[in-house]
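J.: this one's structure only:
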């Protein structure tokens, strides 16, 4: 992989691009929302479609010259429909947040009510945080996980729905290690005459592969990211029934954004095509198996996992019981120095700032893409434990860095 054309024009940017590629090749990417796409997806996203404006939808554009843009977008739509069994799919949102925005703008009025999972309990900014547009345009109430079990408190959700009377209930998360009971939330939404938006941003690939339960066909709307566990072009997606198709399409364009990023949609089409291959299910199954192995090994090292384990691609570690003087930020910084890249994260019952929280979140999608298996993940857990046990010990950092180098060499990113 080279950047010769960039270097000819802009050496500074070429240096940064090559530095980033080297960083990815020589570190363990364990941020749960990150993954490594194939060369085919990279090529599609860097294609000549970046030059094309294609406002509108296939067969109904506001510009000429959209023959191939139409073909690519329709391929992305058709493949997503096959992957998820959705009646209607919109692949134009630039991100998962803009996919959520489309649903809100299509179905709600300013001041309407949203019931969603609290950010510190695993929710997402676009589900109702006051710093996000959602918290500014709508009235938001939030349910939580049970701080003792780490599982969503569905009884509390039901009580809040009854008293708060939301217009829409949002399910899904950014840091929740268990499966969501979509049907139970849908029943609550039906009881209070609310819409149900299921945000599967993190688990899009796991749902597509059938290794995580699907809300498609249960929830009124399903949104997601297209680059995390599914390894397609970076962006968002909205899925719904034909009943709401026109409303959603209008909320995406022209309601929330202008010209679609056709090169990203090409990346989505290629990635969805890859996900339709049998080997993608093997990948998704290994991703979950790796997360389980990572969680079990971290537990063996004395770490406390929120909910006691995981059903998906991530583990959430509460450092307070085992390392009360170490914050998530401290751990993140020391681990990155050792070549392990994950993030500090809030945990249920958080007592610190979100900028320097009490937990760390680690995911397995990217390492699984590189070929890591359960034995590798147990070694990675050991390396994480060594660093977090002695975050200020330079000799430990150096030793772990050496082990990371060996693991990266054994599992090259782009062979």
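T.: Done, it's in. Owing to the predicted nature of the structure, the values given are computational and were not obtained by experimental measurement.

J.: okay, CA-based contacts and neighbour counts for the rest of this
T.: Noted.

J.: touching, residue 386 and residue 394? I think so.
T.: No. With contact defined as C-alpha atoms under 8 Å, residue 386 does not count as touching residue 394 (11.6 Å).

J.: in terms of neighbours, single out the busier of the two.
T.: Using other C-alpha atoms under 10 Å as the criterion, residue 386 and residue 394 rank with residue 386 on top: 18 against 14.

J.: if I pick the residue positioned nearest the centre of the chain, what's in contact with it?
T.: Of all residues in the chain, the one closest to the mean position by C-alpha atoms, centre = their mean is residue 202, 3.0 Å from it. With contacts defined as C-alpha atoms under 8 Å, 6 or more residues apart in numbering, residue 202 is in contact with 32-33, 173-174, 224-225, 228-229.

J.: put this beside the first:
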């Protein structure tokens, strides 16, 4: 609701700045909404934190953001996150809250649920999980009892912490058995998955990974789960955005429960999502609230609704397919630079690479790339190999980069890893890093993710 000028006054704000703010609103012929000009309010109230926000915005804009788990949300998603819905406590579900005053946030959540169901063709959706791990926790709580056996991808082969890490709730509460990938191809060994399922008779089979660059065979997983009477849980945190855009196969027709995140390729806020069959809806909802969480974060729920709406349009479909095209181009170009791309390429937004052929370890490689403005992650590689690098094309595709830029990125990465100048001529590590950093800055300057913050902050 629009606020009066008096209600927007910040008691600690300098009078001149406050007067200028109000004059702007008056010139536009309208009262100033309480959330408009949020950064300006932060700058007046807490310049130290405002400087950190502005610095992070510049960091994101000044380098190549190649983390497979990150993306740039739209301004509309950011607006929902910074809205007055952040003030509302709303334990429970629409029409059955434990707090008063939830009529409007009920509408926002219903919109988010309906959009998620339509986008993914699901019978039921729960949009309240605070993260992907929260979504997985709720799925396990709905389907399993402590001590049950679960078959999932082994962590050294690419599994997530929630797939049985002893440091995570999953490894402490359940008996996990790990499957892996073939040594010769790097692809999931479905014969091993079936053999392990027959031997251990798990209560649930989990398909999904944090670093597998190929599409899982959901039909094969469904067949294996049915053979042993197990639930099938799809952890689609990484591919869910590609699924939304029709650029990856969907687990929804096969899995009993699909767990996902709403950031990454989907370009929504950081948060989780659960999709399931109608028969499991009440169990899933009770597992989220009240079993594993309290009130939903309604500003995030609204931002999820915005992202689902954006993902339902033709522009997002084109985006998702361009992400895959860019990732394939980048993977092939990195191979040409002397890096070993696992599985020989990618079907998704991500790839993993072995840098040992350049006589580097993964941490050193990541450091050299970071010094040149290239941000990505390290990851484990299967079968006892030294750790490698994990990177993705989602964020740079959001910025508008296409195949020619992917080829250029690979060349710059090769130069950074070898300590050369961006043209490939050996120039010593210091000069090579400086030149490659300048070339990265020149590339990203043509593709700004957001309007810049003022330089003086």
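T.: Arrived safely. Quick caveat: nothing in here was measured; it's all calculated off a predicted structure.

J.: thinking again about what came up before, from the contacts of residue 202 of structure 1, pick the one nearest residue 331 of structure 1.
T.: Relative to residue 331 of structure 1, the closest of the contacts of residue 202 of structure 1 is residue 32; by C-alpha to C-alpha it sits at 15.9 Å.

J.: now the strands for the stretch 351-457 of structure 2?
T.: 374-375, 377-379, 388-392 (DSSP state E, counting those that start in this stretch).

J.: compare those strands and report which one is nearest to residue 339 of structure 2.
T.: When the strands of the stretch 351-457 of structure 2 are compared by C-alpha to C-alpha, strand 388-392 sits nearest residue 339 of structure 2, at 10.0 Å.

J.: residues making contact with the closest one?
T.: Under C-alpha under 8 Å, 6+ apart, the answer for strand 388-392 of structure 2 is 66-69, 211, 327, 349-355, 361-362, 366, 376-381.

J.: buried ones only from the residues you listed, please, as a PyMOL command.
T.: Selection of the buried residues among these in PyMOL, burial being defined by 16 or more other C-alpha atoms under 10 Å:
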select buried, resi 66+67+68+69+211+327+349+350+351+352+353+354+355+361+362+366+376+377+378+379+380+381
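
J.: show me the strands in the stretch 101-250 of structure 1, by range?
T.: Using DSSP E, counting those that start in this stretch, strands in the stretch 101-250 of structure 1 cover 113-117, 139-143, 168-172, 195-199, 221-225, 236-240.

J.: quick revisit: return the most buried member of the strands of the stretch 351-457 of structure 2.
T.: strand 388-392 (a mean of 26; mean count of other C-alpha atoms under 10 Å).

J.: what is the corresponding segment of structure 1 for it?
T.: Alignment of strand 388-392 of structure 2 against structure 1: residues 359-363, by TM-score structural alignment.

J.: what's the answer for stretch 81-89 of structure 2, then?
T.: By TM-score structural alignment, stretch 81-89 of structure 2 lines up with residues 45-53 in structure 1.

J.: also stretch 103-110 of structure 2?
T.: Under TM-score structural alignment, the match for stretch 103-110 of structure 2 is residues 67-74.

J.: how about the matching stretch: buried residues?
T.: Buried residues in stretch 67-74 of structure 1 (16+ other C-alpha under 10 Å): 69-70, 72-74.

J.: got the contact list for stretch 109-118 of structure 1?
T.: Taking C-alpha under 8 Å, 6+ apart as the rule, stretch 109-118 of structure 1 contacts 123-124, 127-128, 137-144, 161, 164-173.

J.: next one: stretch 297-305 of structure 1
T.: By C-alpha under 8 Å, 6+ apart, stretch 297-305 of structure 1 touches 295, 315-319, 321-322, 378, 381-382, 385.

J.: can you tell me what residue 340 of structure 2 aligns to in structure 1?
T.: So, by TM-score structural alignment, residue 340 of structure 2 is matched to residue 304.

J.: before we move on, back to that, contacts for the match of stretch 81-89 of structure 2?
T.: 63, 66, 69, 233, 259-267.

J.: run a quick neighbour tally on the counterpart of residue 403 of structure 1 in structure 2.
T.: Aligned counterpart of residue 403 of structure 1 in structure 2: residue 439 (TM-score structural alignment). By the measure other C-alpha under 10 Å, the count of residues near residue 439 of structure 2 is 20.

J.: quick one: residue 439 of structure 2 from residue 237 of structure 2, how far?
T.: Note on residue 439 of structure 2: its distance to residue 237 of structure 2, by C-alpha to C-alpha, to the nearest Å, is 33 Å.

J.: average offset of the longest helix along structure 1 relative to structure 2?
T.: Longest helix in structure 1 by number of residues, with DSSP state H as the criterion: helix 278-300. Compared with structure 2 after the fit, helix 278-300 of structure 1 shows a mean deviation of 0.4 Å (mean C-alpha distance after the TM-score superposition for structure 1).

J.: chain center to the helix or strand just after that helix, what's the gap?
T.: Beyond helix 278-300 of structure 1 on the C-terminal side, the first helix or strand identified by DSSP states H and E is strand 304-305. How far strand 304-305 of structure 1 lies from its chain's middle: 21 Å, per C-alpha atoms, centre = their mean, to the nearest Å.

J.: quick one: buried residues of stretch 27-41 of structure 1?
T.: 27-38, 41.

J.: for stretch 120-134 of structure 1, same thing?
T.: 120-129, 134.

J.: what's the answer for stretch 138-145 of structure 2, then?
T.: So, applying 16+ other C-alpha under 10 Å, buried residues of stretch 138-145 of structure 2: 138-144.

J.: quick one, what contacts whichever residue in structure 2 pairs up with residue 197 of structure 1?
T.: Alignment note (TM-score structural alignment): residue 197 of structure 1 maps to residue 233 of structure 2. Taking C-alpha under 8 Å, 6+ apart as the criterion, residue 233 of structure 2 is in contact with 139, 204-207, 255-259.

J.: buried ones from those, can you make that a PyMOL selection?
T.: Restricted to buried positions by 16+ other C-alpha under 10 Å, the PyMOL selection for these reads:
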select buried, resi 139+204+205+206+207+255+256+257+258+259
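
J.: distance to residue 280 of structure 2 added to the contacts of residue 233 of structure 2, as JSON lines?
T.: Shown next, in JSON lines, are those (distance: C-alpha to C-alpha, whole Å):
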{"residue": "139", "distance to residue 280 of structure 2": "10"}
{"residue": "204", "distance to residue 280 of structure 2": "14"}
{"residue": "205", "distance to residue 280 of structure 2": "16"}
{"residue": "206", "distance to residue 280 of structure 2": "17"}
{"residue": "207", "distance to residue 280 of structure 2": "19"}
{"residue": "255", "distance to residue 280 of structure 2": "12"}
{"residue": "256", "distance to residue 280 of structure 2": "8"}
{"residue": "257", "distance to residue 280 of structure 2": "8"}
{"residue": "258", "distance to residue 280 of structure 2": "12"}
{"residue": "259", "distance to residue 280 of structure 2": "13"}
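
J.: before I go, just wanted to say thanks for your time.
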